[in-house]
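Peer 1: let's see this in three dimensions:
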Amino acid sequence: MVILWMKKELEALDHASMERRLRIHIPIPESPGYVMHGGRALLDLSSNDYLGLAQHPAIIEAMRAALLKEGVGAGASRLVTGNRQPYAQLEKALAAWQNCDAALVFANGYIANVGVISALVGRGDVVFSDQLNHASIVDGIILSRAEHARYRHNDMEHLRALLHKFRDKRRKLIVTDAVFSMDGDQARLHDLIALKREFNALLMVDEAHSGGVYGPRGEGLTFALGVKNDVDIHMGTLSKSFGIYGAYVCGSETLIRWLMNKARPLIYSTALPPSLIAGAVQALKLIQTEHWRRKRLFAASEFFRSSLCEAGFNIGNGDSAIVPLVLGHNHKALQFSSALENEGIAAIAIRPPTVPEGTARIRFSLSAAHSLEELADAVTKICRLGLQLGVLES
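Peer 2: Purely as a prediction, here's the structure:
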């Protein structure tokens, strides 16, 4: 009986062009920015490896050395015996990088957001969340059992109205992505800070897609905008610009001590393998010193974005390495993605519920590993397919 309803639901998803399937893509170490799929090399325009560090030999060597010294796994949670020396080294370096008192590493960004939010608020509290925030933020709010006050994307007047409505709640937390993962635009951080001060709320910023990219040493958008000291909880990931896996939270010593005692995903999860942490230490050094990677990424993003905009595509208003080509219908997004693959480009269709209904898209994601020549060739192919598939007018 259970299988029958599952099959019916899956058939409905398939009919709506919404069923998801796993596909194997194999990295090509000698050709950064490319992956193998179906026996062909494809230009990878869907990875979050923004700085092109995922295949960096220095990171691989750091992980290899730690693997030989520390073993395969941590063997326990961090609060038992899983807290190895590389953790202390990484958290000290992260705190210095972010100019914070302390830092705490989590297994991944999803777990970090769920753990932090559910540790800070509960019944009787309220969380104000941008409508386009990542699913991990939404799930963290649900698990916290706090009131969820969702404001329209970057609509500060709507947020102000909600803050006023819930002004008498015990604790108030505003949470936002710094750069929104599916649209590539920025949060209005200056306005959010003004509102958090006015209504005595905490502010948490998720720098998953901006950490390593913005700021003089890749510290993130809060540094680039000069508002770092006005953010109470600073979260970022090790799985995008760092090219590895994991997440971190930076803030006051009190905040980090609180999370060590209250963040259930940290307390009840086995620690990440020490080799991953050692790799992240090396990645952080590269992020802070190899500034050319950010310069190259921004040049690539500006060229790619402006080229698609001039061609007439609907790509939104961001300035980041995330360039959404909004197509609307799920089938059209799948059709465009398949056509791109035939042209040698890996660019995956993003459909609801990841994005709102009617906004299915190709989410292009650029990397410092891409050359302008490669991107120019990709733009030519994208424009030709846009005409063939009726996305652009001839």
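Peer 1: only C-alpha atoms for contact and neighbour calcs from this point on.
Peer 2: Fine.
Peer 1: quick one, helices of the stretch 151-300 of the chain?
Peer 2: 156-165, 189-198, 221-224, 253-262, 264-267, 274-289, 292-311 (DSSP state H, counting those that start in this stretch).
Peer 1: may I see the ones you listed organised as JSON lines, with distance to Leu42 and mean neighbour count added?
Peer 2: Output for the helices of the stretch 151-300 of the chain, formatted as JSON lines (distance: least, CA to CA, whole Å; neighbours: other CA atoms under 10 Å):
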{"stretch": "helix 156-165", "distance to Leu42": "41", "mean neighbour count": "16"}
{"stretch": "helix 189-198", "distance to Leu42": "37", "mean neighbour count": "16"}
{"stretch": "helix 221-224", "distance to Leu42": "31", "mean neighbour count": "21"}
{"stretch": "helix 253-262", "distance to Leu42": "42", "mean neighbour count": "16"}
{"stretch": "helix 264-267", "distance to Leu42": "37", "mean neighbour count": "20"}
{"stretch": "helix 274-289", "distance to Leu42": "25", "mean neighbour count": "22"}
{"stretch": "helix 292-311", "distance to Leu42": "17", "mean neighbour count": "18"}
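Peer 1: looking at the ones you listed, spot the one closest to Asp230.
Peer 2: Across those, Asp230 has its closest neighbour in helix 189-198 (6.6 Å, CA to CA).
Peer 1: closest to Glu341 out of the helices of the stretch 151-300 of the chain?
Peer 2: Using CA to CA, the helices of the stretch 151-300 of the chain put helix 292-311 closest to Glu341, at 18.0 Å.
Peer 1: which elements pack onto that closest one?
Peer 2: Packed against helix 292-311, as judged by 3 or more CA pairs under 8 Å, 6 or more residues apart in numbering; DSSP states H and E, are the following elements: strand 322-328, helix 372-388.
Peer 1: to check against the first, give me the structure of this:
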Amino acid sequence: MAAERKSDPHDVFAWIDDSTRRRDRAGLTRRIQVRGPRPNVIDFGGNDYLGLTRHPDVVRAVADASLTWGAGSTGSRLATGTTEVHAELERELAEFSGAEAALVFSSGYLANLGAVTVLARPGTLIASDAFNHASLIDGYRLSGADVADVEHADPQALERVLAAREQQRAVAVTESVFSVDGDLVDLGAVLDVCRRHGAGLLVDDAHGFGVIGAKGEGAVAAAGLAGHPDVVTTITLSKSLGAQGGAVIGPRRVIDHVMNMARSFLFDTGLAPASAAGALAALRVLRAEPDRPARTRAVAVALAERLAAAGLPVTEAQAAVVSVRGPSAAQTAQWAQDCLDDGLKVACFRPPSVPDRFSRIRLTSRADLTEAEIDRAIDVVVKHSPW
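Peer 2: From the prediction side, this is the model:
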């Protein structure tokens, strides 16, 4: 870096060019893909698990709220950014989840930041699953808490970490369904460990809410943890509910504390009323059509079983996510591009989103997918496989 500065002392960002070249050589450069109206592309790459983004009731609610409230919320939630729609959404999210209260944020990322930074502070130990999402990890850094990585989905490893801690306060943090491979954590076992050691539990249920449980009430409720005084849950409104935003759900005293202390809530413009209305309408569709989560899970199982039968290294389908490992980052990226060129959109994960040698494509199921679309997806993925 010193040599770069010496060659042109006025080019303060010269180091970016070198970083870009290294990224290009490793095949890790990302490009924004602008999505247009492509009727011939089948989407297996998004997170609209219940197929509600374009549901007529949801779209109509978004349009009506825009006409009533305008394009934005006009201010932070504690200033002018809370409408009747926000309050109603929070009431119904809490009721559906079996919790005392909920607080809506403008994104799931900010909900995680808010929850972590309020529940943990300097002198607190965060026992974090090694595969947790970046939004949680960024929250740890902002909190100033001590962090111990815990082996993935291993309650016994969590037990060892909590038993050896020196800090008075501790909180275990885990996702319920992990976003890359779609594996489901035994939340009951995790809570048992937390209770033995006086630790709180924060669960990111972004990929479980709307998919897991008899009615899609989420992995936390399905594990029997709904309303537990030691459990706090975060969700997104942009996956199963097909809208935008996030929420923290849990005991009322915790939610009130988050509302008063979370900087990502206090100093952020509130979620647009239209997005809140869309999420509320989607939640009501889910309650009226409780078979949607089961359909989503059935599609995922069909995808996993058929891809495995074709000889591909595929994960078990426990929710809505099915991942297929690729040989290398470059080959995996090309695999995803070949699928898109052939009319199938899949997600691609490569470093730094996943560790080295763990690149994969990810297919996500939806409740509204047809048998013909599933057949087409299987054919395209197998056809372009680099294995």
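Peer 1: drop the TM-score for these two in here.
Peer 2: The TM-score (TM-score structural alignment, normalised by the length of the second structure) is 0.94; 376 aligned residues with a CA RMSD of 1.4 Å.
Peer 1: deepest-packed of the helices and strands packed on helix 292-311 of the first structure, please.
Peer 2: strand 322-328 (a mean of 23; mean count of other CA atoms under 10 Å).
Peer 1: turn the helices and strands packed on helix 292-311 of the first structure into a markdown table, columns for distance to Ala263 of the first structure.
Peer 2: What follows is these, written out as a markdown table (distance: least, CA to CA, whole Å):
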| stretch | distance to Ala263 of the first structure |
| --- | --- |
| strand 322-328 | 31 |
| helix 372-388 | 42 |
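Peer 1: ok so, going back, could the helices of the stretch 151-300 of the first structure be laid out in a markdown table, adding distance to Val231 of the first structure?
Peer 2: Formatted as a markdown table, the helices of the stretch 151-300 of the first structure follow (distance: least, CA to CA, whole Å):
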| stretch | distance to Val231 of the first structure |
| --- | --- |
| helix 156-165 | 17 |
| helix 189-198 | 8 |
| helix 221-224 | 8 |
| helix 253-262 | 12 |
| helix 264-267 | 22 |
| helix 274-289 | 21 |
| helix 292-311 | 23 |
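Peer 1: between these, which one is closest to Ile142 of the first structure.
Peer 2: For Ile142 of the first structure, the closest of these is helix 264-267, at 14.5 Å, according to CA to CA.
Peer 1: circling back: closest to Pro356 of the first structure out of the helices of the stretch 151-300 of the first structure?
Peer 2: Among those, helix 156-165 comes nearest to Pro356 of the first structure, with 19.0 Å by CA to CA.
Peer 1: how far apart are that closest one and its match in the second structure?
Peer 2: Helix 156-165 of the first structure, aligned to the second structure and superposed, deviates on average by 1.6 Å (mean CA distance after the TM-score superposition for the first structure).
Peer 1: coming back round to it: out of the helices of the stretch 151-300 of the first structure, nearest to Val379 of the first structure?
Peer 2: Set against Val379 of the first structure and scored by CA to CA, these come closest in helix 292-311, at 7.0 Å.
Peer 1: corresponding residue for Ser210 of the first structure in the second structure?
Peer 2: Residue pairing (TM-score structural alignment): Ser210 of the first structure is matched to Gly208 of the second structure.
Peer 1: burial count for that match?
Peer 2: The tally of other residues near Gly208 of the second structure (other CA atoms under 10 Å) stands at 31.
Peer 1: for the one 3 residues further on, same thing?
Peer 2: Neighbours of Val211 of the second structure under the rule other CA under 10 Å: 30.
Peer 1: same for the strand or helix carrying Arg60 of the second structure, what does it pack against?
Peer 2: Using DSSP states H and E, Arg60 of the second structure sits within helix 56-69. Under the contact criterion of 3+ CA pairs under 8 Å, 6+ apart, helix 56-69 of the second structure touches helix 273-288.
Peer 1: what's the angle from the helix it packs on to helix 292-309?
Peer 2: Relative orientation of helix 273-288 of the second structure and helix 292-309, computed by axes from the mean of the first three to the mean of the last three CA atoms, to 10 degrees: 80 degrees.
Peer 1: mean per-residue distance, helix 273-288 of the second structure to the first structure?
Peer 2: Relative to the first structure, helix 273-288 of the second structure is 1.1 Å off (mean CA distance after the TM-score superposition for the first structure).
Peer 1: could you give the separation of whichever helix or strand comes after the helix holding Arg60 of the second structure from the chain centroid?
Peer 2: Using DSSP H and E, the helix or strand that directly follows helix 56-69 of the second structure along the chain is helix 84-97. Distance of helix 84-97 of the second structure from the chain centroid (CA atoms, centre = their mean, to the nearest Å) equals 20 Å.
Peer 1: comparing helix 84-97 of the second structure with the first structure, how large is the average distance?
Peer 2: Mean for helix 84-97 of the second structure is 1.0 Å (mean CA distance after the TM-score superposition for the first structure).
Peer 1: ok, the closest residue to Glu302 of the first structure other than its chain neighbours - contacts?
Peer 2: Among residues not flanking Glu302 of the first structure along the chain, Asp319 sits closest, at 7.2 Å (CA to CA, 6 or more residues apart in numbering). Listed by CA atoms under 8 Å, 6 or more residues apart in numbering, the contact set of Asp319 of the first structure reads Gly184, Asp185, Ser301, Glu302, Arg305.
Peer 1: could you report the distance from Asp319 of the first structure to Leu221 of the first structure?
Peer 2: Distance, Asp319 of the first structure to Leu221 of the first structure, by CA to CA, to the nearest Å: 12 Å.
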